[in-house]
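Asker: No sequence on hand, only this structure:
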């Protein structure tokens, strides 16, 4: 009978003790982390030294803690307590930190106190990708995704939620009062006293909860968006793509290069919509890529005339589909796209061949729009498919040619929206898979931004290694 592969005897001694260096392969990802951090100008990025303990013991070098955090997020170990354990038992972390084992509070404090510097480190890696020529950034895709906060939905309040709870609590109060009256009339002895005391305690707790909710309802009048979150004050209730669902969390914005899938830039907001994010994110990507021009693709949630114009003014070409604001197309009726605009004569031509002429201009929602219409619709054979009124009206924004150009780009092959979907949704799926069915570990917007920067940095490192390999990556890191 064949034997088994046998391990080394635990008590066996060796003549020459093995070195930590011997346990780390030449192609180990931990070497990339070590070299990347060693090449950073940590004081220039804003990292601060840990304050020494009162006993006089010096603090840890920022490079040690930064390496530990990057390694943790690369290996799905974001918790400071888990990182403390890994530092004492993991050969790679021992090699990375020189066998130092910082306590979990020191690790957590480093992430809390160096948020802006960690975010600059993430941007520094993007600059490295651009410098070595891997990241060209001819075209980027923009998208947002909702991430759960540490705040539970039951600890997020709006006026509607408070009003609903108050109705139920007032009903409970009435029920307890009626029950106390019934017991007082029908029962005697010790059982009556015990029941009355029990109901009085329940009644008192409910009155306290009602007072707390009324005070919170009063405080809601001072909040700009009508929400209060008790655990994480910056977290907000947001709707998600699934029907009748939502979460309390943050809206993470990513700008991803369509060729390499590297995250060029990112941000975290507590606004539940994307409409105001097109220009800020596209402009930040243009600056990160150091380009004179840029093509940015986004979904219809980003459509905003003001945002599209702001991008155009700084040399950014945007492709964003216009959301359908009416159900006429589904009813088989004509929509605005069926009316052809003649820029030379400044008229619209309807499907029946008649012309809608310019009437006047005015400002709507901060945009200057012109009105066109025709008065001959009641005699037109296509009226039923066009309008139920006496005339058909068309509104045209003064920069409508930008929207027309976007519509033309959307009709080209390959479809930009397919490219967007295949590009920007992948990083979100990957990062959420790393985080698991959990939430951000930190609270407040500044902490969540730091945590997201570490996730993005870890994603980009893995992406670059997949593109060019570990050896080429290590050769390219030194400036």
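Answerer: Received the coordinates, thanks. Here the structure is a predicted model, which is why all the values come from computation and not from measurement. Numbers count the residues shown, from 1 in each chain.

Asker: okay, CA-based contacts and neighbour counts for the rest of this
Answerer: Fine.

Asker: neighbouring contacts of stretch 182-202?
Answerer: Under the criterion C-alpha atoms under 8 Å, 6 or more residues apart in numbering, residues 176, 180 lie in contact with stretch 182-202.

Asker: Okay, buried residues for it please.
Answerer: Neighbour-count burial for stretch 182-202 flags 183, 192, 195, 196, 199 (criterion: 16 or more other C-alpha atoms under 10 Å).

Asker: Quick check: the gap between the third one and residue 202.
Answerer: In other words, residue 195. 11 Å (C-alpha to C-alpha, to the nearest Å).

Asker: circling back to that earlier point, closest to residue 80 among the buried residues of stretch 182-202?
Answerer: Checking these against residue 80 with C-alpha to C-alpha, the nearest one is residue 199 at 45.4 Å.

Asker: where does the closest one land in three-state SS?
Answerer: Assigned by DSSP: H, G, I helix; E, B strand; the rest coil, the conformation of residue 199 is helix.

Asker: what's near enough to touch the most centrally placed residue in the chain?
Answerer: With distances taken as C-alpha atoms, centre = their mean, the residue of the chain nearest its centroid is residue 252 (0.9 Å). Listed by C-alpha under 8 Å, 6+ apart, the contact set of residue 252 reads 144, 145, 146, 147, 266, 267, 268, 269.

Asker: how about the residues you listed in JSON lines, adding neighbour count and secondary structure?
Answerer: Listed next are those as JSON lines, based on neighbours: other C-alpha atoms under 10 Å; DSSP: H, G, I helix; E, B strand; the rest coil:
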{"residue": "144", "neighbour count": "26", "secondary structure": "strand"}
{"residue": "145", "neighbour count": "19", "secondary structure": "strand"}
{"residue": "146", "neighbour count": "24", "secondary structure": "strand"}
{"residue": "147", "neighbour count": "20", "secondary structure": "strand"}
{"residue": "266", "neighbour count": "23", "secondary structure": "strand"}
{"residue": "267", "neighbour count": "20", "secondary structure": "strand"}
{"residue": "268", "neighbour count": "21", "secondary structure": "strand"}
{"residue": "269", "neighbour count": "21", "secondary structure": "strand"}
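
Asker: from the chain's centre, how far out does the top strand by length along the chain sit?
Answerer: Using DSSP state E, we find that the single longest strand of the chain is strand 246-257. Put simply, strand 246-257 sits 2 Å off its chain's centre (C-alpha atoms, centre = their mean, to the nearest Å).

Asker: Check stretch 308-315 too.
Answerer: 23 Å.

Asker: hmm, who's touching it?
Answerer: Outside stretch 308-315, the residues that touch it by C-alpha under 8 Å, 6+ apart are 278, 279, 282, 283, 292, 293, 294, 317, 318, 399, 402.

Asker: Need the max-distance pair from those.
Answerer: Top of the distance list for the contacts of stretch 308-315 (C-alpha to C-alpha): 292 and 399, 21.8 Å.

Asker: Pasting the second one now:
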């Protein structure tokens, strides 16, 4: 008697197979379709003119992208292939097979609309009783740009190459003016060589103009910071106090030798990454609900650090529908701390819990269980926040940050496999980050509903 399950590839189906019967009832693909069917896609459908051959419905294309991103399939070509090879992708696509060009064009075309759908998914989660806002943990992570850091041009190198090309152009012009043609090497086309160098000089001039523009913007910010510090120290001196440390130095205008622009994606930036080194990247920010681990706010920035990302996050929180509830507090590490950010949180009606310094991993036992210090009499918002962070309740709430936002980044990068932008430019990076975080939220809703 055979111990093996019979294998028969020749017998035809007695009835036409149904893709619906091949998926478990609690499969993520079913949930993705269920969620998308409840979204208002009118902003997408109205942009189809109705001319030519029939188009794939936006619900199908969006479902394929979301299910693909949720399962680590980001390439439009791989999604097209999966619509033939994978039962789950076949189910989402309703047994149709949109080609990779259709998927890529849809993703590029409707990135802005996806940002609005991101909020619709949050509202749907609230209606399903899976989400109620309370405490938000904010953090950022570096996501690779669709560009190599080796395709960047620095200010110093641009000036060096520019001078070399100008010398070569002068040499070629001198050769062209000579009556003795024998002086020109065999096979050299002087006009073509000059034109090639002129084209490179034009490209370098454009790159230098962009570097100068960024340097001007940086100098403006540094000048404002310098004036603020100088005014603060002057006020201390006027009050008869001696300021600590050295007086700040006035910032220098103009580009620095290391300032650079990427020739592939000029809107990306060289950023330090975890583990050491630098990569061409964007800084992706996410505000995550501490109770459900769902992403509530998401935006992309070109800044290497997180100091200026609290205000954009508060603006997103302010624009959320009231039905989602009220955000009580914003929790961040010390990379977000500044007095201006603390004041901005208070003005927005959100309690700030911005770490003042790096927290030690092993707090002494006596300190962990010490009673709360008395309420300070100072009206300084930073002093008040420091007191809240030092209380038992504040330490407990801040301790939830690492187990909230950092696991989300880890799952997105490792499990969902998304570590690099597919498209170039800040606007497209913002749209794709909204798509990624929406895929995460739907995947998380699927887990929460099962629980």
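Answerer: Here it is on my side, so go on. Just so it is clear, the structure is predicted and the values come from calculations on it, not from any experiment.

Asker: And the residue nearest to the centre of the first structure, what's its match in the second structure?
Answerer: Taking TM-score structural alignment, the alignment pairs residue 252 of the first structure with residue 284 from the second structure.

Asker: how near is the closest residue to its match other than its chain neighbours to residue 160 of the second structure?
Answerer: Using C-alpha to C-alpha, 6 or more residues apart in numbering and skipping the chain neighbours, the partner closest in space to residue 284 of the second structure is residue 300 (4.5 Å). Remark: distance between residue 300 of the second structure and residue 160 of the second structure (C-alpha to C-alpha) = 33 Å.

Asker: go on, residue 59 of the second structure?
Answerer: Applying C-alpha to C-alpha to residue 59 of the second structure and residue 160 of the second structure gives a distance of 53 Å.

Asker: who's more crowded, the two?
Answerer: More neighbours surround residue 59 than the other of residue 59 of the second structure and residue 160, with 19 against 11 (other C-alpha atoms under 10 Å).

Asker: how close does the more buried one sit to residue 88 of the second structure?
Answerer: 15 Å.

Asker: List the residues that contact residue 416 of the second structure.
Answerer: 69, 70, 71, 72, 73.

Asker: Next: residue 32 of the second structure.
Answerer: Here residue 32 of the second structure is in contact with 63, 66, 67, 92, 442 (criterion: C-alpha under 8 Å, 6+ apart).

Asker: Also residue 210 of the second structure?
Answerer: residue 261.

Asker: where's the closest residue to residue 38 of the second structure other than its chain neighbours relative to residue 442 of the second structure, distance?
Answerer: Nearest-residue entry for residue 38 of the second structure: residue 124, 8.0 Å, with adjacent residues in sequence omitted and distances by C-alpha to C-alpha, 6+ apart. To residue 442 of the second structure, residue 124 of the second structure is 10 Å away according to C-alpha to C-alpha.

Asker: What of residue 102 of the second structure?
Answerer: 23 Å.

Asker: cool, residue 267 of the second structure as well?
Answerer: 30 Å.

Asker: Please enumerate the strands of the second structure.
Answerer: Counting by DSSP E, the strands of the second structure are 135-144, 152-154, 260-262, 269-272, 278-289, 295-301, 329-332, 351-354.

Asker: Mind putting those strands into TSV with distance to residue 114 of the second structure?
Answerer: Listed next are those as TSV, based on distance: least, C-alpha to C-alpha, whole Å:
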stretch	distance to residue 114 of the second structure
strand 135-144	19
strand 152-154	31
strand 260-262	27
strand 269-272	24
strand 278-289	16
strand 295-301	12
strand 329-332	25
strand 351-354	30
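
Asker: What residues of stretch 117-133 of the first structure count as buried?
Answerer: Neighbour-count burial for stretch 117-133 of the first structure [16+ other C-alpha under 10 Å]: 117-130.

Asker: so how far is it off the chain centroid?
Answerer: With C-alpha atoms, centre = their mean, you get 20 Å for stretch 117-133 of the first structure.

Asker: What range does that stretch cover in the second structure?
Answerer: Under the criterion TM-score structural alignment, stretch 117-133 of the first structure matches residues 113-129.

Asker: and what of stretch 179-188 of the first structure?
Answerer: Following TM-score structural alignment, stretch 179-188 of the first structure has no partner segment in the second structure.

Asker: For the contacts of residue 32 of the second structure, which pairs are in contact in the first structure too?
Answerer: Retained in the first structure by both residues aligned by TM-score structural alignment, their matches' C-alpha atoms under 8 Å are the following of the contacts of residue 32 of the second structure: 63, 66, 67.

Asker: Buried ones only from those residues, please, as a PyMOL command.
Answerer: A single PyMOL command selects the buried members of these (16+ other C-alpha under 10 Å):
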select buried, resi 63+66+67
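
Asker: Just the closest of the kept ones among the contacts of residue 32 of the second structure to residue 263 of the second structure, please.
Answerer: residue 66 (30.7 Å).

Asker: could you check the distance from that closest one over to residue 4 of the second structure?
Answerer: Separation of residue 66 of the second structure from residue 4 of the second structure (C-alpha to C-alpha) stands at 38 Å.

Asker: So for residue 267 and residue 442 of the second structure, which residue has more residues nearby?
Answerer: Between residue 267 of the second structure and residue 442, counted using other C-alpha under 10 Å, residue 442 has the larger neighbour count: 24 against 19.

Asker: if I pick the aligned partner of residue 79 of the second structure in the first structure, what's in contact with it?
Answerer: Aligning on TM-score structural alignment places residue 79 of the second structure opposite residue 83 in the first structure. Contact analysis of residue 83 of the first structure by C-alpha under 8 Å, 6+ apart lists 68, 69, 72, 77, 104.

Asker: Give me the buried subset of the residues you listed.
Answerer: Among the contacts of residue 83 of the first structure, those classed as buried by 16+ other C-alpha under 10 Å are 68, 69, 72, 77, 104.

Asker: Mind telling me what the third one corresponds to in the second structure?
Answerer: In the second structure, the residue paired with residue 72 of the first structure according to TM-score structural alignment is residue 68.

Asker: Spatially nearest residue to that match (excluding sequence neighbours)?
Answerer: In this structure, residue 68 of the second structure finds its nearest non-sequential neighbour in residue 74, 5.9 Å apart by C-alpha to C-alpha, 6+ apart.

Asker: Any figure for the gap between the one you found and residue 434 of the second structure?
Answerer: 14 Å.

Asker: now do residue 347 of the second structure
Answerer: Distance from residue 347 of the second structure to residue 434 of the second structure, by C-alpha to C-alpha: 27 Å.
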